[in-house]
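Peer 1: Give me coordinates for this.
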Amino acid sequence: MYAARPSSPDRITSLHNPRIKDVLRLQEKSAERRRQGLTLVEGYRELTNARQAGWAVATLFVCAELAGDELNQELLAPAQLVPRSYEFLPVSAAVFAKLAVRERSDGVLAVLRTPQYTLASLSLPPNPLVLVLEAVEKPGNLGAILRTADAAPAHAVLVGDPRTDLYNPNVIRASLGGIFTVPTVAAPMAEVLAFLKEKGIRTFAAALADGAKAYTDASFTGPTALVLGTEADGLTPATRAACDETVIIPMRGVLDSLNVSVAAAVLTFEAVRQRG
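Peer 2: From the prediction side, this is the model:
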């Protein structure tokens, strides 16, 4: 485990350092992230969002050459001046290049402890707007939907039967930190639907279906859950049947569907518009 290893005051310059190998395993293996309850975030802005949302930092890697003067003053201050509750490891530019996945990185990468959110722990307002994703599999799509959920805003994102790790570093990167600002819960789809029904939240299935109502004709002014499926298969028949209404985004061109993250944005902002 990460926290069991002692902190080193020396700058890491070797790609073979065990701490660097630890990070690479977290980047590449969802099973390792789940086992340790850890994930990665790259970038000072995203790290700030995570800390403001209460996520705990286990280890912070900083490359002084990339961080710039202002960040260096804040991040590289002696520990006796800026007490740290996490392990701090400076690294060389060559080592950080191995860790970084972004272009023009600012030299900041953190190992975070992932919170264990559940449906039971989710706190919603009296008139919630919730996004529900069934069997989402592409980290980029999930990340983009989280950005929409933050921007609109929606009050939560519920992921039923996920096919991707919620804390995949690519999800975090694509969300620009939205994973930290929007309550996000993964659970079996049947449990998600039962939770929404129990809370009196009306469910709207987004689907290409005969008899579906144009999304602009639906009323999203009350407690609302917008339910979307994968681009390849859409929603499962069982989920569609369990939803209260089916809505469609009319397509005026040759193609018959939108990217799921774009569809989510269209529906979410329409719901927010209706709510005034």
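Peer 1: When you work out contacts or count neighbours from here on, use the C-alpha atoms and nothing else.
Peer 2: Will do.
Peer 1: hmm, who's touching stretch 67-81?
Peer 2: Residues external to stretch 67-81 that are found in contact with it (Cα atoms under 8 Å, 6 or more residues apart in numbering): Val62, Ala64, Asp106, Gly107, Val108.
Peer 1: Can you report how many residues lie near Asp10?
Peer 2: Asp10 has 9 neighbours, counted by other Cα atoms under 10 Å.
Peer 1: my read: it touches Pro90, true?
Peer 2: Yes: assessed by Cα atoms under 8 Å, Asp10 is found in contact with Pro90 at 7.2 Å.
Peer 1: Quick check: the gap between the residue nearest to Ala218 when sequence neighbours are not counted and Asn17.
Peer 2: Distance criterion Cα to Cα, 6 or more residues apart in numbering; nearest residue to Ala218, sequence neighbours excluded, is Val247 at 7.3 Å. As defined by Cα to Cα, to the nearest Å, Val247 lies at a distance of 53 Å from Asn17.
Peer 1: who's more crowded, these two?
Peer 2: Higher neighbour count among Val247 and Asn17: Val247, with 22 against 11, using other Cα under 10 Å.
Peer 1: Which of the three states applies to that one?
Peer 2: strand (DSSP: H, G, I helix; E, B strand; the rest coil).
Peer 1: Please give the structure of this sequence too, so both can be compared:
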Amino acid sequence: MTKKIESPQNSFIKSIVQLQEKSKNRRQSGTFLIEGLREIELATKGNYQINTILYQADIISLDQLKPYLNQSTELIEISKEVYQKLAYRDTTEGVLAIARTKELSLSDLKLSDNPVILVAEATEKPGNIGAILRTADAANIDAVIIANPRTDLYNPNVIRSSVGCVFTNQIAMASTEEAIAFLKQKNIAIYCATLQDSTSYHTRDYTSATAFVVGTEATGLTQTWREASTKNIIIPMSGEIDSMNVSVAAAILLFEAKRQRDFK
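Peer 2: Coordinates of the predicted model:
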């Protein structure tokens, strides 16, 4: 029998709001909220465990949810008022889900024989992380490593801005030192996007195992990365400023690697 919750003041609904708003609650419970049918579909394909599905029956039918249900999934019908309290967007098909987080460790990454990896150091803004993950998905790279993370990957703003690409990429969280040790142990060349001691990005060969490392727009990469770099690279710019959005820089580098490999 499907459970039904009609009041936005319900204690369970209040706990979901806390799950949305506080990384501490997500960390302690090991769960996070997914909004939208497309995102739930991508999470399921990404082998995320869906614990609970909440749906608004006036917007979405049970038949549409059947592919994402199993014997352990709790199904809860919610009222329009509850849905409006929980949903950030008006276009998420009347459905939300509570899912289990993943460990996101380097040891869980499964790489190809000739990988391309993107490392983002200390990226803080959820919108930038989401855009980076969309770029990584578009380029179909092996993995994204977030070094010295400053934002919870399961922040609703990251999931929303990534349009579900949180679930389509292999992602690991690690310290800078751990990420460098991992790349070196795998014999993956490290190309750091930085202004110091750099050559133009298009002059390098990325047809063998490659990791691109990008930093924040405000401070760039730490000295630790610059010292560990196989080669520092720069994207030449002709305007008045000497930086661009980190996701744009990542896209230029990743698609240069893709271009070289496609025409090798």
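Peer 1: Superposed, how do the two chains score by TM?
Peer 2: With the length set by TM-score structural alignment, normalised by the length of the second structure, the two chains reach a TM-score of 0.94; 261 aligned residues with a Cα RMSD of 1.6 Å.
Peer 1: before we move on, the earlier item: keep only those of the contacts of stretch 67-81 of the first structure that are in strands.
Peer 2: Val62, Val108 (DSSP state E).
Peer 1: Aligned counterpart of Asn170 of the first structure in the second structure, please.
Peer 2: If you follow Asn170 of the first structure across to the second structure using TM-score structural alignment, you land on Asn157.
Peer 1: quick one: its match is in a helix?
Peer 2: Yes: assessed with three-state DSSP, Asn157 of the second structure lies in a helix.
Peer 1: Where do the strands of the first structure begin and end?
Peer 2: 38-42, 56-62, 87-90, 108-113, 129-134, 156-160, 184-187, 202-206, 213-214, 224-228, 245-248.
Peer 1: could I get those strands as JSON lines with distance to Thr268 of the first structure?
Peer 2: Putting these into JSON lines (distance: least, Cα to Cα, whole Å) gives the following:
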{"stretch": "strand 38-42", "distance to Thr268 of the first structure": "26"}
{"stretch": "strand 56-62", "distance to Thr268 of the first structure": "30"}
{"stretch": "strand 87-90", "distance to Thr268 of the first structure": "40"}
{"stretch": "strand 108-113", "distance to Thr268 of the first structure": "29"}
{"stretch": "strand 129-134", "distance to Thr268 of the first structure": "8"}
{"stretch": "strand 156-160", "distance to Thr268 of the first structure": "12"}
{"stretch": "strand 184-187", "distance to Thr268 of the first structure": "16"}
{"stretch": "strand 202-206", "distance to Thr268 of the first structure": "11"}
{"stretch": "strand 213-214", "distance to Thr268 of the first structure": "14"}
{"stretch": "strand 224-228", "distance to Thr268 of the first structure": "8"}
{"stretch": "strand 245-248", "distance to Thr268 of the first structure": "13"}
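Peer 1: Go through these and name the closest to Asn49 of the first structure.
Peer 2: Nearest of the strands of the first structure to Asn49 of the first structure, taken as Cα to Cα: strand 38-42 at 10.3 Å.
Peer 1: chain center to that closest one, what's the gap?
Peer 2: Strand 38-42 of the first structure sits 11 Å away from the centroid of its parent chain (Cα atoms, centre = their mean, to the nearest Å).
Peer 1: okay, that strand sits on what stretch of the second structure?
Peer 2: By TM-score structural alignment, strand 38-42 of the first structure lines up with residues 31-35 in the second structure.
Peer 1: hmm, back to that, give me the buried subset of the contacts of stretch 67-81 of the first structure.
Peer 2: For the contacts of stretch 67-81 of the first structure, a burial check counting by 16 or more other Cα atoms under 10 Å picks out Val62, Ala64, Asp106, Gly107, Val108.
Peer 1: Now the counterpart of the first one in the second structure: closest residue in space that isn't a chain neighbour?
Peer 2: Taking TM-score structural alignment, Val62 of the first structure has Tyr55 as its aligned residue in the second structure. Counting by Cα to Cα, 6+ apart, Tyr55 of the second structure lies nearest to Val95, which is 4.4 Å off, once chain neighbours are set aside.
Peer 1: The one you found contacts Ile53, correct?
Peer 2: Yes: if you go by Cα under 8 Å, Val95 of the second structure and Ile53 touch, sitting 7.1 Å apart.
Peer 1: Lovely, talk soon.
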